[in-house]
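Colleague: this one's structure only:
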């Protein structure tokens, strides 16, 4: 039985550091300044033989209004209500502050189980704060050092009896099953394809989607609308999201994992270390994703930064869908839609044929079309073409438009095959590949898109010389040294010819 553990406390007490240690990876951004974490981040934690879900929360603020700090506090309180156990962390070196006392009172009223931990307690610097923690009335505090990994056995000893209690309760509440299914019946239907894709999407292997774009484009609002709840922090301020937060959900029957990323500004404007970490976290999300949704603002679409982000996704080899948000605010929708498609075709020729969908994250308009576009882009991204069809196609293309002949020497395209999908990658064996110009390569790539129905997906086309596969290329025939010595000896022993 897995349980959930929410790590709560004031800003900069080490919550994200402990989160990273429990999940075994640096998932959450960590920095010296307070208030780095803003959204709820979940991860699969492992501590000894315990397996549970750990939740990293924003630092508890005393604000209760509609400010950013107030919204962050409400999101953290929501995590407290949902979690089975709350780990309340204080800074042992700073001691118990008035804010800690306020939040301890909140946890006493709202949390089911509270564990008190004094972090940064390594050495003698945290002794005084550790003793002060007893005054909070939450039991004996654990002495931890999340950065150095001290106190993990003590945390395990506290969590283990609670975990056994959750497991016993779950077993008692489990419904009885009247019919036992055979293994064959349990596996029935696993090979059925969803939406024509190359694989099934399951809870263990969902469809990976990353939503990227400039700040304040509405990425978090869009994901909240799909979830049907305010899971991610939103607001009118630009740059609220800092971590690349992933959420798993069932989107109309399709298991998906969506990454909400930080808004990406121009590189010249990114000066602070924290924003650089946020952008780097978003770029990692793009690399893990299968489909990238580039979200634009309808009021200022296709800005220079939008083009860079879309080009980045294409260079990473990901399937791309362009979504134009805030469509509910647009007045002249028909003319605007035509203008958007013209600009898309002109400014992003490398994504020729990719899906462009107009959506509204606030009202939920056209989100079903966005889902269909994502599934179609994923299917194209996984497409494979047989070698026989490719070679027949290559012959027709070269006959219609022969390759160039630099220096009067015609380049011969002899053979073609697909070596990989996700994205589709092809290799053409030819003579003198280094002399083939870019325009002819684009001619073949565009032909692949049109003739094999691969719109919008990145296509990798490589040209190789058949001579590159010959291990004896550029090697002259030579007589082995031992044979040369033997021949020389025979020649010396042979009688000399008379003149």
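Modeller: Structure received. Model, not experiment: these values are computed from the prediction.

Colleague: switch to C-alpha atoms for all contacts and neighbour counts from now on
Modeller: Fine.

Colleague: show me the contacts for residue 146.
Modeller: By C-alpha atoms under 8 Å, 6 or more residues apart in numbering, the contact list for residue 146 reads 14, 17-18, 21, 119-120.

Colleague: Now with 6 Å, please.
Modeller: Taking C-alpha atoms under 6 Å, 6 or more residues apart in numbering, we find residue 146 in contact with 17-18.

Colleague: Relative to residue 486, how far out is residue 492?
Modeller: Applying C-alpha to C-alpha, to the nearest Å, the value for residue 492 to residue 486 is 10 Å.

Colleague: same question, residue 350
Modeller: Residue 350 is 64 Å from residue 486, by C-alpha to C-alpha.

Colleague: Which one of these two is surrounded by more residues?
Modeller: A direct count of neighbours by other C-alpha atoms under 10 Å for residue 350 and residue 486 places residue 350 higher, at 20 against 11.

Colleague: That one: what secondary structure?
Modeller: Taking DSSP: H, G, I helix; E, B strand; the rest coil as the rule, one finds residue 350 in the helix state.

Colleague: Any figure for the gap between it and residue 385?
Modeller: 21 Å.

Colleague: same deal with residue 146?
Modeller: Counting by C-alpha to C-alpha - residue 146 and residue 385 are separated by 51 Å.

Colleague: What of residue 263?
Modeller: 37 Å.

Colleague: now residue 39
Modeller: 43 Å.

Colleague: of these two, who's got more company?
Modeller: Per other C-alpha under 10 Å, whichever of residue 39 and residue 385 has more neighbours is residue 39, with 23 against 14.

Colleague: helix/strand/coil for the more buried one?
Modeller: coil.

Colleague: same thing with the one 5 residues further on?
Modeller: When the structure is split into helix, strand and coil by three-state DSSP, residue 44 lands in strand.

Colleague: which residues touch it?
Modeller: Listed by C-alpha under 6 Å, 6+ apart, the contact partners of residue 44 are 23, 53.

Colleague: Run through the helices of the stretch 101-250 of the chain in chain order.
Modeller: 127-132, 152-173, 183-187, 219-227 (DSSP state H, counting those that start in this stretch).

Colleague: Format those helices as CSV; extra columns: distance to residue 332 and mean neighbour count.
Modeller: Shown next, in CSV, are these (distance: least, C-alpha to C-alpha, whole Å; neighbours: other C-alpha atoms under 10 Å):
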stretch, distance to residue 332, mean neighbour count
helix 127-132, 62, 18
helix 152-173, 55, 14
helix 183-187, 51, 9
helix 219-227, 23, 21
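
Colleague: looking at those, which is closest to residue 393?
Modeller: Set against residue 393 and scored by C-alpha to C-alpha, the helices of the stretch 101-250 of the chain come closest in helix 183-187, at 39.8 Å.

Colleague: The closest one: how far from the chain's middle?
Modeller: Centroid displacement of helix 183-187 relative to its chain, using C-alpha atoms, centre = their mean, to the nearest Å, is 32 Å.

Colleague: Which other helices and strands does that helix contact?
Modeller: For helix 183-187, there is no helix or strand it packs on, judged by 3 or more C-alpha pairs under 6 Å, 6 or more residues apart in numbering; DSSP states H and E.

Colleague: Against that first model, consider the following:
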């Protein structure tokens, strides 16, 4: 990406709509009510042949205390300081407000480059607001309609000179590196080895849990900066925000999700959008960290969230937050492990780590547990090992014979990874009880060291009958008859 563009402005002027337009997907939540966006969201933007990073920011509020709007403003100001270019959006329909003039003065002092744009400029009703924007002293305003895609060509023309300038700067600052493998190194690489995360393909981690469990605080502690908005209020996070980071040598992309409450309590449209955004993050993740509150762990909603991750086939790590304020740590930890085995048997053996998002204690163990869960999630077992193991399991505990029909398990192979999936060829797969499938799954977990990861076991039918028995031989065709006559003459 050649440069970073931050979209700033008052609440409800269309920043998130323009962000979605530039990245080409509806990934930022959009609603009619103001103040939907609270955290900074980055995306890869494209206009024609221009490629750049765009940042969606919270609406600027004229507050300076410790309230939530003031904290949102400080986060936006930080994005302004870090961005190469700021796109200042005003609403052409409502015209300039006093806050617009205040923020224009802030941008004039803090931003490196400022581009003024009047959004919602379609139609004659916006003419007065566009001309009024000249009063800000930031040059000629661009006429945009983020909703309808109007004005993108004008935005391209304004950004093009900046793109050339920043691209030359990036090439001059780029270090000389050679990351290609030699022939010997390429031959030595094991084809069956698990591909560990890289900067191009980082490990995708989703942090999920109930509201106010400390998800944003935990991610801020991991990346070492106040990148996400936090506070004592429950439900601050609304979008599923992704952040890239190198965590103790492991390249990761962490998704911060909105707190998930019980469905009966979710009434507002915006909260429904936030929860669905979090569910989507779980589906795209590779490892899901279920964050619990040490004071009230294993609530019904926690169990549903963990079960969702297991059903989606994601590797699961359970982290118990706010451990620094727990008094009876040893007794509580023993109780937590017993409860975990009891209420989440489908995740038996999954890592359970105690952390403190406020102090950062336990984060090294959490990172180790995540990497181990990822390795297990990608594990592959050879067919020979599986069939020897299957013979021993059948010898130890033969499958039942419902209605006097013995079920024969003949052959087993691993069909996929991420999560591990196995296929067993057998007779009468529809009559094999679920308890015997669980017996095999638990054996796979224990004997092949796959604790906690979801395991998929598929039973496929294989008949005992000879497929050629009773089949009449085909009558020879005209060519066959002719060849037969030639053969008889030679004899």
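Modeller: Sure thing, it's come through. Remember, it's a predicted structure, so these values are computed and weren't measured experimentally.

Colleague: Got a TM-score for the pair?
Modeller: Here the TM-score for the pair of chains, by TM-score structural alignment, normalised by the length of the second structure, is 0.92; 474 aligned residues with a C-alpha RMSD of 2.5 Å.

Colleague: which stretches of the stretch 351-491 of the second structure form helices?
Modeller: Under DSSP H, counting those that start in this stretch, the stretch 351-491 of the second structure gives helices at 363-377, 383-396, 434-447, 478-490.

Colleague: winner for burial among those helices?
Modeller: Neighbour counts (mean count of other C-alpha atoms under 10 Å) averaged over each of the helices of the stretch 351-491 of the second structure peak at helix 363-377, with a mean of 20.

Colleague: Against the first structure, what's the mean shift for it, could you check?
Modeller: With mean C-alpha distance after the TM-score superposition for the first structure, helix 363-377 of the second structure departs from the first structure by a mean of 0.5 Å once superposed.

Colleague: what range in the first structure does that helix sit on?
Modeller: Per TM-score structural alignment, the counterpart of helix 363-377 of the second structure in the first structure is residues 367-381.

Colleague: And the strands in the stretch 251-400 of the second structure?
Modeller: 287-293, 315-321, 352-354 (DSSP state E, counting those that start in this stretch).

Colleague: and these as JSON lines, adding mean neighbour count and distance to residue 174 of the second structure?
Modeller: Output for the strands of the stretch 251-400 of the second structure, formatted as JSON lines (neighbours: other C-alpha atoms under 10 Å; distance: least, C-alpha to C-alpha, whole Å):
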{"stretch": "strand 287-293", "mean neighbour count": "25", "distance to residue 174 of the second structure": "33"}
{"stretch": "strand 315-321", "mean neighbour count": "26", "distance to residue 174 of the second structure": "37"}
{"stretch": "strand 352-354", "mean neighbour count": "21", "distance to residue 174 of the second structure": "40"}
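
Colleague: Which of these sits closest to residue 302 of the second structure?
Modeller: Ranking the strands of the stretch 251-400 of the second structure by proximity to residue 302 of the second structure (C-alpha to C-alpha) places strand 287-293 first, at 7.1 Å.

Colleague: Quick one: neighbours of the counterpart of residue 425 of the second structure in the first structure, just the number.
Modeller: Aligning on TM-score structural alignment places residue 425 of the second structure opposite residue 429 in the first structure. Counted with other C-alpha under 10 Å, the neighbours of residue 429 of the first structure add up to 19.

Colleague: correct me, but residue 429 of the first structure touches residue 464?
Modeller: Yes. Using C-alpha atoms under 6 Å, residue 429 of the first structure is in contact with residue 464, at 5.0 Å.

Colleague: Residue 330 of the first structure matches what in the second structure?
Modeller: In the second structure, the residue matched to residue 330 of the first structure (TM-score structural alignment) is residue 326.

Colleague: neighbours around the spatially closest residue to that match that is not a sequence neighbour, how many?
Modeller: Spatial nearest neighbour of residue 326 of the second structure, chain neighbours left out: residue 294 (7.4 Å); criterion: C-alpha to C-alpha, 6 or more residues apart in numbering. Using other C-alpha under 10 Å, residue 294 of the second structure has 22 neighbouring residues.

Colleague: Tell me the counterpart of residue 294 of the second structure in the first structure.
Modeller: Per TM-score structural alignment, residue 294 of the second structure is aligned with residue 298.

Colleague: Against residue 425 of the first structure, how distant is that match?
Modeller: 34 Å.

Colleague: Same question for residue 398 of the first structure.
Modeller: 19 Å.

Colleague: So what touches the match of helix 363-377 of the second structure?
Modeller: 197, 319, 422-423, 454, 457.

Colleague: What are the boundaries of the strands in the stretch 51-200 of the second structure?
Modeller: Secondary structure of the stretch 51-200 of the second structure (DSSP E, counting those that start in this stretch): strands located at 85-91, 114-119, 142-143.

Colleague: residues making contact with the first one?
Modeller: Outside of strand 85-91 of the second structure, the residues that reach it under the criterion C-alpha under 6 Å, 6+ apart are 5-9, 13, 113-119.

Colleague: check the fit of that strand onto the first structure and give the mean distance.
Modeller: Averaged out, strand 85-91 of the second structure is 0.4 Å away (mean C-alpha distance after the TM-score superposition for the first structure).

Colleague: against the first structure, where does that strand fall?
Modeller: Going by TM-score structural alignment, strand 85-91 of the second structure sits over residues 85-91 in the first structure.

Colleague: Any buried residues in the matching stretch, and which?
Modeller: 85-91 (16 or more other C-alpha atoms under 10 Å).

Colleague: Using a markdown table, lay out these together with distance to residue 159 of the first structure.
Modeller: Formatted as a markdown table, the buried residues of stretch 85-91 of the first structure follow (distance: C-alpha to C-alpha, whole Å):
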| residue | distance to residue 159 of the first structure |
| --- | --- |
| 85 | 9 |
| 86 | 11 |
| 87 | 10 |
| 88 | 14 |
| 89 | 15 |
| 90 | 18 |
| 91 | 21 |
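
Colleague: which of these lies closest to residue 100 of the first structure?
Modeller: residue 90 (7.2 Å).

Colleague: could you check the distance from that closest one over to residue 297 of the first structure?
Modeller: In terms of C-alpha to C-alpha, residue 90 of the first structure sits 41 Å off from residue 297 of the first structure.

Colleague: Residues touching stretch 280-293 of the second structure, excluding its own?
Modeller: 204-209, 213, 314-321.

Colleague: 8 Å - rerun?
Modeller: So stretch 280-293 of the second structure is in contact with 203-210, 213-215, 240, 255, 257, 298, 302, 305-306, 309, 312, 314-322, 370, 373-374, 418, going by C-alpha under 8 Å, 6+ apart.

Colleague: Please identify, among the contacts of strand 85-91 of the second structure, the one with the most neighbours.
Modeller: Result: residue 118 is most packed of the contacts of strand 85-91 of the second structure (other C-alpha under 10 Å), 30 neighbours.

Colleague: Pull up the gap between it and residue 358 of the second structure, please.
Modeller: Taken as C-alpha to C-alpha, the span from residue 118 of the second structure to residue 358 of the second structure is 41 Å.
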